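A.B. asks: whatever this is, show me its structure:
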Amino acid sequence: MPDHPASTVPDTVVDALFIGRIGPLAGDGAASAIDKRPVTDARWLDAGGVAGDTVADPIHHGGPERALNHYPAEHYRLWQARYPGFEDAFVPGALGENISTHGMTEADVHIGDVFRLGQATVQIAQPRQPCWKIGARTGIAGLARAVAAAGAAGWLYRVIEPGDIRAGDRLARIETATHGITLARLWSIQAARVPDEDDRRALLRLAELPTLAPEWRKRLAARARQLGER
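C.D. replies: You can find the predicted model right below:
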């Protein structure tokens, strides 16, 4: 299955930078920092995340392998169309991302791609695994499952070189992973009931990829074992 020629995708610009404070989740009351708001000043980015951003559940959010959350803004059109009556719920920042862009989606990037962002250097470490809180925040039951099923979940970066970032910074790819498996294909392989032989080989390669976050390597290795038992 040929992937999008990701190396030809031009650089993009960060439309908005978001941070959130821990507070009660609307309609649920659970502690969450998913309610993120835009900031226009420069913010320091390091392995602990964006300065001023907080994490209520450090087991499932934040940390060095999830330091920066990127969600393509064009996906919001998909959710607005799929959930009529909830259009106002789907605007950049609504799903808890730190940076929002246009022109770069899962079809354009790979695990291990390295980018220059402002003064920082970051590397794609894993797809985002959407959690139940995006459904609680928007009032749409099952939204997390729908986002994962569509492979439109965004992705998370680790920080290679810390530095200041801000809205308006250029996100410039400076290194493209050589394995050639886009995040879109990763989601497709993960979701396939019976992947073909090419996809199984890709799954095994991803499971052994040192630039993929350990949690995802374990998940894909388990999937590969499951397929091998059939």
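
A.B. asks: hey, let's count contacts and neighbours off CA atoms from now on
C.D. replies: Will do.

A.B. asks: list the contacts for the nearest residue to P72 once chain neighbours are set aside?
C.D. replies: Spatial nearest neighbour of P72, chain neighbours left out: T101 (5.3 Å); criterion: C-alpha to C-alpha, 6 or more residues apart in numbering. T101 is in contact with 12-16, 70-73, counting by C-alpha atoms under 8 Å, 6 or more residues apart in numbering.

A.B. asks: go on, R170?
C.D. replies: For R170, counting by C-alpha under 8 Å, 6+ apart, the contacting residues are 11-14, 116-118.

A.B. asks: to compare against the first, here's another:
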Amino acid sequence: MVAITEICIGLPHPFNGAELSAIDKRPVAGAVAIRSFGIEGDMVADTVHHGGVDMAVHHYPHDHYTAWNEWLGGHELLARAAAFGENLMSTGLTETQVHIGDRFRLGSALLEVSQPRKPCWKIEHRFARKGMVARIIKQHNCGWYYRVIEEGEAQADDVLECVETGHSEWSVARLFAKFYDPAHRASRDEIEEMAELERLSPAMRDKIRAKLAS
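C.D. replies: Below is the predicted model:
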């Protein structure tokens, strides 16, 4: 059980030339509605790779900020909320403790962990620093997405409480490592097991099945 220190939302803005991004999110005051498509007032620009019911809410542990600050040699983005474009900020809950399919009550909403977040070039562009994606792949400090099982309302300082454990053998960190990190390459048995995780997002299960086919 941890407190959500900030709930953050953002709208698409120019990011890289003509390209738009909503990665620049800011804390919202008061209660917000959490819908099946995400937090009310929050949007995505790239609907091909972001958003949708299985990536409705993004959580990135504030626990990682100190190590990032040391690695980057300090960065102004880390002094404020949602440096990594996350919707939810908390301390005390990381990828090794959260499992695919875990269900959490936040306010009156019920959230379910659906998949790890895949890091992309936008993080490096936002921080103006190469090597961040490679570090995330090596460290497995990726963050994760929720789908919304029950819509509701929540606000900053509400408690995030795990009410049901999902696939207990598959933490977010383990699944991310087995899928993305060459140093932790999955065996065929592990790939088959990942492909059968009912609460893993269908899109990611399809990618895993493609690995089996190849």
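
A.B. asks: TM value for the aligned chains?
C.D. replies: In this superposition the chains share a TM-score of 0.91, using TM-score structural alignment, normalised by the length of structure 2; 212 aligned residues with a C-alpha RMSD of 1.8 Å.

A.B. asks: just the ones in strands from the contacts of T101 of structure 1, please.
C.D. replies: 12-13, 16, 70-72 (DSSP state E).

A.B. asks: for structure 2, which helix is longest?
C.D. replies: helix 202-213 (DSSP state H).

A.B. asks: D158 of structure 2: neighbour count?
C.D. replies: The tally of other residues near D158 of structure 2 (other C-alpha atoms under 10 Å) stands at 18.

A.B. asks: rewinding a little: from the contact counts, what lies against the longest helix of structure 2?
C.D. replies: Helix 202-213 of structure 2 is packed against helix 188-195, with contacts defined by 3 or more C-alpha pairs under 8 Å, 6 or more residues apart in numbering; DSSP states H and E.

A.B. asks: show me what contacts Y146 of structure 2?
C.D. replies: Contacts of Y146 of structure 2 by C-alpha under 8 Å, 6+ apart are 54-59, 111-115.

A.B. asks: residue in structure 1 paired with P27 of structure 2?
C.D. replies: Counting by TM-score structural alignment, P27 of structure 2 corresponds to P38 in structure 1.

A.B. asks: doesn't its match fall inside a strand?
C.D. replies: Yes: assessed by DSSP: H, G, I helix; E, B strand; the rest coil, P38 of structure 1 belongs to a strand.

A.B. asks: picking that back up, Throw the contacts of Y146 of structure 2 into a markdown table and include secondary structure, thanks.
C.D. replies: Formatted as a markdown table, these follow (three-state DSSP):
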| residue | secondary structure |
| --- | --- |
| D54 | helix |
| M55 | helix |
| A56 | coil |
| V57 | strand |
| H58 | strand |
| H59 | strand |
| L111 | strand |
| E112 | strand |
| V113 | strand |
| S114 | strand |
| Q115 | strand |
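
A.B. asks: which element, helix or strand, includes the nearest residue to V147 of structure 1 once chain neighbours are set aside?
C.D. replies: Excluding the flanking residues, the one nearest V147 of structure 1 by C-alpha to C-alpha, 6+ apart is A153, at 5.6 Å. A153 of structure 1 belongs to no helix or strand when assigned by DSSP states H and E.

A.B. asks: what's the local residue count around the alignment partner in structure 2 of A153 of structure 1?
C.D. replies: When structure 2 is aligned by TM-score structural alignment, the residue opposite A153 of structure 1 is C142. Neighbourhood size, C142 of structure 2 [other C-alpha under 10 Å]: 25.
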